[in-house]
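K.L.:
how does the following fold in three dimensions:
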Amino acid sequence: MGDWVKLTAADGNELSAYVAKPSGEVRGGVVVVQEIFGVNPSIQGAADWLASEGYVAIAPAIFDRYEKDVQLGYDEASMKKAYELYAKLNPDNTLNDVAAAFEFVKNEGKGTAVLGFCYGGLTAWLSAARGPAFGFTPTCTVGYYAGGVGKVAAEAIHCPVMLHFGADDDHIGADQREAVAAAHPEVEIHVYDGAGHAFANPARPSFVAAAAKVADERSISFLRKHLG
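P.N.:
Reported below is the predicted structural model:
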């Protein structure tokens, strides 16, 4: 179990964040960026997992700009509200909030990563590309099923990046990951057969345990390589 803290972004926005800390040696910091369902139990669980691997993990509540304390499930009503909130998101605002979270953990261990899921996966990519313009440069970033990444694939990135995609993702076409591969052959891209969108979220029907296990192991190896 982690704790909730308050952050203030550079533009004055006040937001909550969930923080999970290791019980032993600290290897680094990781900013965990949510899907479009808020910092719900699934995202808190991701932060707890990273803490168990030795990282101080912080998940900023990026919906706090629009509605406080959003924690949605995955039923029809929750999906409807999630998409309504998603429509309000602005990448600049999100990166300001990620920057505030990054500031909170940047002195933990050797470096600080950004890791995200779906919208958060796209934000992880944008952090690698645009983070310096918002006052932070990640040591590395990891994106799980980064929706829309193909549209920004040509942007220059400032740190190592790993991306995970389901081969059967009906939200993210192969053209998007191919655009990244063409623009950035140095990016580690992993594609999982038999997996669709949100395959790494155990709370969703699309969860594929075998693919999630491999993806998570690869993510930890990547963090070990770059953070310690």
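
K.L.:
from here on, contacts and neighbour counts on C-alpha atoms
P.N.:
Noted.

K.L.:
distance check, the nearest residue to residue 105 once chain neighbours are set aside against residue 89.
P.N.:
Nearest residue to residue 105, sequence neighbours excluded (Cα to Cα, 6 or more residues apart in numbering): residue 29, at 5.4 Å. According to Cα to Cα, to the nearest Å, residue 29 and residue 89 sit 25 Å apart.

K.L.:
what about the residue nearest to residue 105, how many neighbours?
P.N.:
Residue 29: 32 surrounding residues under other Cα atoms under 10 Å.

K.L.:
swap in residue 162?
P.N.:
Neighbour number of residue 162 under other Cα under 10 Å is 21.

K.L.:
helix, strand, or coil at it?
P.N.:
Reducing the assignment at residue 162 to three states with DSSP: H, G, I helix; E, B strand; the rest coil gives strand.

K.L.:
measure it to residue 143 for me?
P.N.:
Remark: distance between residue 162 and residue 143 (Cα to Cα) = 6 Å.

K.L.:
how about residue 35?
P.N.:
For residue 35, the distance to residue 143 equals 11 Å [Cα to Cα].

K.L.:
mind listing the shared neighbours of those two?
P.N.:
Contact criterion Cα atoms under 8 Å, 6 or more residues apart in numbering; residues shared by residue 35 and residue 143: 116, 117, 118, 120.

K.L.:
one more, please, to line up against the first structure:
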Amino acid sequence: MIELTAADGHKFPAYRADPPDTPKGAVVVLQEVLGADPQIRKIADGFAAKGYVAIAPALIERGVVAVEPCNDELPIAEGSGFAEKVGTDGPLADIQAAIDAVKDVGKVAIVGYSGGGYLAYLSGNRVTGLACAIGYYGAGIVDAYQEKRKIPTLIHFGDNDPRTLPEDVIQFRAKRPDVSVYTYPAGHGFDCEEGNSYDKLAASKALDRTLFWISQYVEGQAPIALKNAGAYAQAKTEKKKKKTSDDQGPPMD
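P.N.:
Have a look, this model is predicted:
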């Protein structure tokens, strides 16, 4: 663990994992309204194994009482009052400090889960120094559709998530075509191995898409023109190439 200091003077711990070789870039990992618990540290270690410096700031230090990780009921109960107890200004300041702590290694992505997924989505338009944002099943994302995204944004939802209904996801897609959204036949917390809602197949698919997204925008590879790749990938293709008529955004699968 290391200690970081936000712009407002708040000091908080963060878990940092470094790759064995020269970093390709960095990933900020945001927790499920918990601290830098074992599940989040494991995720950070996974990104480090892929070649990225990973840092997981303990946003919970802003004042929310810790609960056991990946308990399906507790994160939902705690998450419902997270914004009321802590607000978003403080956590966003902490996220900025985490970005600043690793930006020297290259471009930076942000990945968040549940409450952290919502904060990752907000971060895309509220903090500086990010190359892309990825959010997993963040309650509240579908209600934050007003602003055009400033950076490439990828979101994963579960079809059986009681906190984000499928019809709300459909409406979000229509209102924010600049966001790449994928859905899975799974519930809230489908990526959390310690939880009752863990879905190995959904988690594997989401991780593959997340890693591809990070490699494209953090490593700076030339964009690949995939069908349904989203507005950002299309925007980076050569200007002389016209946008295909069947680019309707990511499929609902």
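
K.L.:
which residue numbers in structure 2 go with the lengthiest helix in structure 1?
P.N.:
Scanning structure 1 for the longest helix, with DSSP state H as the assignment, gives helix 209-226. Under TM-score structural alignment, the match for helix 209-226 of structure 1 in structure 2 covers residues 200-217.

K.L.:
buried sites along that stretch?
P.N.:
Using 16 or more other Cα atoms under 10 Å as the burial criterion, the residues of stretch 200-217 of structure 2 that qualify are 202, 203, 206, 209, 210, 213, 214, 215, 216, 217.

K.L.:
cool, stretch 101-111 of structure 2 as well?
P.N.:
For stretch 101-111 of structure 2, the neighbour count (16+ other Cα under 10 Å) marks 101, 102, 103, 106, 107, 108, 109, 110, 111 as buried.

K.L.:
which of the residues you listed fall within strands?
P.N.:
Mapping these onto strands (DSSP state E) picks out 108, 109, 110, 111.

K.L.:
hang on, the earlier thing: and the shared contacts of residue 35 and residue 143 of structure 1, which two are furthest apart?
P.N.:
The span of these, defined through Cα to Cα, is set by 116 and 118 at 6.8 Å.

K.L.:
okay, those two: which has more neighbours?
P.N.:
More crowded of residue 116 of structure 1 and residue 118, by other Cα under 10 Å: residue 116, with 27 against 24.

K.L.:
what does that one correspond to in structure 2?
P.N.:
So, by TM-score structural alignment, residue 116 of structure 1 is matched to residue 112.

K.L.:
where's that match relative to residue 53 of structure 2, distance?
P.N.:
Residue 112 of structure 2 is 16 Å from residue 53 of structure 2, by Cα to Cα.

K.L.:
cool, residue 97 of structure 2 as well?
P.N.:
15 Å.

K.L.:
quick check: residue 14 of structure 2 is in a strand.
P.N.:
Yes: counting by three-state DSSP, one finds residue 14 of structure 2 located in a strand.

K.L.:
what's the counterpart of it in structure 1?
P.N.:
Match for residue 14 of structure 2 (TM-score structural alignment): residue 17.

K.L.:
please give the element, helix or strand, for residue 195 of structure 1.
P.N.:
Under DSSP states H and E, no helix or strand contains residue 195 of structure 1.

K.L.:
hang on, it packs against residue 172?
P.N.:
No: shown here, residue 195 of structure 1 and residue 172 do not form a contact pair, counting by Cα atoms under 8 Å, at 12.0 Å.
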